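J.: Please find the sequence and the predicted model below.
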Amino acid sequence: MLEVDREQVLAYRIAAHGLHREVTDPVAAAVFDLGLQDSVRDTALLGLAARLDGEVRPDVWEDGRFVLAWTHRGAPHFHRRAEIDAVRAALVPLDEPDAMARILWQHKQVEAGGMSATDALFTAAKAIREVVTGVLTKGAVSGAVTKLIPGGLSYACRGCGVVHIYEQLMRVATLHAGVRLEPGATPATLAPLEKRGRLKTAPDVKAATRVVEGYLRINGPASPGDAAAYVGTTRAGVGAMWPGDLVEVRVDGKKAFLPEDRLPLLENPPEPDVVRLLPPLDPFVQARDRAVLVPDKARQKEVWKILGNPGALLADGEIAGIWRAKASGRKRLDFTVTPFDTLRPAVRKAAEEEAARVAAARDFPEHRVTFA
């Protein structure tokens, strides 16, 4: 059995994520095999800029080859348009515990809803499909859908004083309804998918398995628990979607798994000599084994906040610090880079070059970098 340390795993992941910038066509980026999350301003855009060889512009999502939708764990992700039906099939719960995990329900919600979690999911999807026949804000959709569904699928929101469909239920049901998100829209805005077809409720084990395999390809070697946390299902549930062509390896003595055809890259990854400013919630930091990414617990708290995650400075094969950017008017973006340890002059220079790339991607003609 192959035994590797965390440094070798990180070198593998840097390569698997495409962070060596070996592709020029956005749709060819490896992260789209799984999906590129876009939960914070320009997160997906900057994640792509970290991986693409060439200029990345804000209008990259307008070329018709991408779809933004609530998918994994109900979070917004960009996917290749040609693969969105496969993504939707992968998100159909395989059983009732899987459905409960995906919509964050417990038995008390099932009892209050008066139906199973699976039935609640597709009841919501049917209502969303009926409502969203054109472009509508999330608030308008929520209000209209809440009137169509049984009372047990909604709750009284203290913040705004009205009754809403459960947030996670709405998010998870939306793609099944054949509904996508409008890129860049504030507030969140929904629209029907082109050629959305009929509502499909049958589980697709092969499609679900491809998601787990995709996670293991870019964030492996990893455990079943890691994969389950990414998918948003139970540890027991991920067993039904566990790929068959895996090899077991040991990462610092702990059992983990990787697709067999990726073993050569793990055994001999390229030198991880890249410097990148990864945005908050970048797929690289979305790996669930945080102790592999950042062993020091104090530093983990700096990288992963409860609210307001910073970006991550990747240098010399490690997450070497954090960064934030703040607009100064409409022309300048001010960066604060906070390294965990003293940076070599070459790394500082490369980080400044990456800041210029981020500013250009966000359409700021000027930028300034401060090392804290």
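T.: Structure received.
J.: From now on I want contacts and neighbour counts done on CA atoms only, so please keep to that.
T.: Noted.
J.: just the strands in the stretch 51-200 of the chain please.
T.: Under the criterion DSSP state E, counting those that start in this stretch, strands of the stretch 51-200 of the chain are mapped to 66-70, 76-80, 136-137, 154-157, 162-165, 179-181, 189-192.
J.: what's the closest of these to Gly47?
T.: Closest approach to Gly47 among the strands of the stretch 51-200 of the chain (C-alpha to C-alpha): strand 76-80, 11.2 Å.
J.: next one: the closest one to chain centre, how far?
T.: Mean C-alpha position of strand 76-80 versus that of the full chain (C-alpha atoms, centre = their mean, to the nearest Å) differs by 8 Å.
J.: What sits closest to Val135 if chain neighbours are left out?
T.: In space, and not counting its chain neighbours, Val135 is closest to Ala191: 4.5 Å by C-alpha to C-alpha, 6 or more residues apart in numbering.
J.: from what I can see the one you found touches Lys138, true?
T.: No - the pair Ala191 / Lys138 is not scored as a contact, 9.8 Å apart, by C-alpha atoms under 8 Å.
J.: Next one for the comparison:
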Amino acid sequence: MSGLLHLSREQVLGHRRRVGALDERLGPGRGSLRRAAWAGLTDSVPRAALLSIHARVRETSPTTWADESLVQVWGPRFSTYVVPEQDRAVFTLGRHPVDPARRRFAEDLADRLEEVLAGRRLPYRDAGRALGMHPSQLRYAATTGRVLVRWEGAGPPHVWTVPRPGTDPAEARLELARRYLRVLAPGTPEGFERWAGLRRGQGTPVFDALGDLVPVESPSGRAWVLAEDEEGLREPRAEPSSVRLLPSGDAYLLLWGVDRELLVPDPDRRAALWTSRVWPGAVLVDGEVVGTWRRSAHRVAVTSWTPLPAGHRRAVEAEAAALPLPDLEREITVTW
């Protein structure tokens, strides 16, 4: 490992925006979709995954989230995620229990679910009823990599089973940690546990096994980055000039504790972004979160924390108008 690397707030956030494709949108295509979903796309709020893709990939349409290269799973923290099919093992087996008893429970549940479904897709309520359990418990089978879901945003998700990925769970967990460190570096074992929804104490062995880490000191404290990202973190960042409407749960916002303080230093503004209930989206202008937004049908309500120049207001309104939302009967309008 190299010596201690000192990073500024600007270097950290600049790195996260660059690797997260938030400074400049990627061209259309499945390679871009995979990069946009490198840390998974939470879809717990209807079509949040689609809006996260739109923030990163040009020519995103209302159906892009359903591209054949993408699947829906119960991922970290058992939230609904859209992930690349080729990375399904990372976001499922990467969270497979370490404890033998918990692992057996997950595997047995997947076996029982597969038997009940018999090749069918069922609403998860019906599947849970057939197994004599609350449907939310089916999420525990997701860590086997054998369960896919389809959630349209209205009504219960449908579930079905698929063959288990051929990846070793330990290798999948290492890759999951690399995804966390790539997109949200600098990171810590504790931060990885919370982000991935792992039990306390499971992050340290994973970080120890990675071996390709560089220690850093940032305003958030002592942490780690991938060695392959060290050179890029040292480079000065160009001034960002993008405007993005990031949805609730976007990868750039999945932060806790000191990482939230780094992104949004003001405590009142943090409380407005990470509320005790459903989080709003974040308005990102020139590399800074400058407010929040919520949508109801065709109406987008933007709350700006400081007065925005007219040019920035027009850019925010243009970004809102371009949201690739399905089934809108009217053009999107923005209120401030």
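T.: Alright, I've got the coordinates. It should be emphasised that the depicted structure is a prediction, and the values quoted were computed from it without experimental measurement.
J.: what's the TM-score for these two chains?
T.: TM-score of the superposed chains, computed with TM-score structural alignment, normalised by the length of structure 2, equals 0.89; 324 aligned residues with a C-alpha RMSD of 2.2 Å.
J.: how many neighbours does the residue nearest to Val135 of structure 1 have?
T.: As a burial measure, Ala191 of structure 1 scores 19 neighbours (other C-alpha atoms under 10 Å).
J.: tell me the contacts of it?
T.: 132-136, 179-182 (C-alpha atoms under 8 Å, 6 or more residues apart in numbering).
J.: Show the buried residues in those residues.
T.: If you count burial by 16 or more other C-alpha atoms under 10 Å, the buried members of the contacts of Ala191 of structure 1 come out as 132, 136, 179-182.
J.: Reformat those as TSV; add distance to Trp242 of structure 1.
T.: Formatted as TSV, these follow (distance: C-alpha to C-alpha, whole Å):
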residue	distance to Trp242 of structure 1
Val132	34
Leu136	37
Val179	28
Arg180	28
Leu181	29
Glu182	33
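J.: Can you tell me which of those is closest to Leu293 of structure 1?
T.: Leu181 (31.1 Å).
J.: Buried residues, the strand ranked longest in structure 2. List them.
T.: Longest strand of structure 2, by residue count under DSSP state E: strand 288-296. Buried residues in strand 288-296 of structure 2, counted by 16+ other C-alpha under 10 Å: 288-295.
J.: residues in structure 1 matched by it, start to end?
T.: Using TM-score structural alignment, strand 288-296 of structure 2 corresponds to residues 318-326 of structure 1.
J.: With structure 2 overlaid, how far apart is the matching stretch on average?
T.: Mean deviation of stretch 318-326 of structure 1 relative to structure 2 after superposition (mean C-alpha distance after the TM-score superposition for structure 1): 1.0 Å.
J.: what does that stretch rub up against?
T.: For stretch 318-326 of structure 1, using C-alpha under 8 Å, 6+ apart, the contacting residues are 7, 10, 277, 293-294, 302-303, 310-314, 333-341.
J.: nearest spatial neighbour of the counterpart of Thr80 of structure 2 in structure 1, skipping sequence neighbours?
T.: The alignment partner of Thr80 of structure 2 in structure 1, by TM-score structural alignment, is Pro76. With C-alpha to C-alpha, 6+ apart as the criterion, Pro76 of structure 1 has its nearest non-adjacent residue at 4.2 Å, and that residue is Trp70.
J.: Against Val247 of structure 1, how distant is the one you found?
T.: 31 Å (C-alpha to C-alpha, to the nearest Å).
J.: longest helix of structure 1?
T.: Counting residues, the longest helix found in structure 1 (DSSP state H) is helix 345-361.
J.: Give me the contacts around it.
T.: 45-46, 49, 55-58, 275-277, 313, 315, 333, 335, 365-367, 369.
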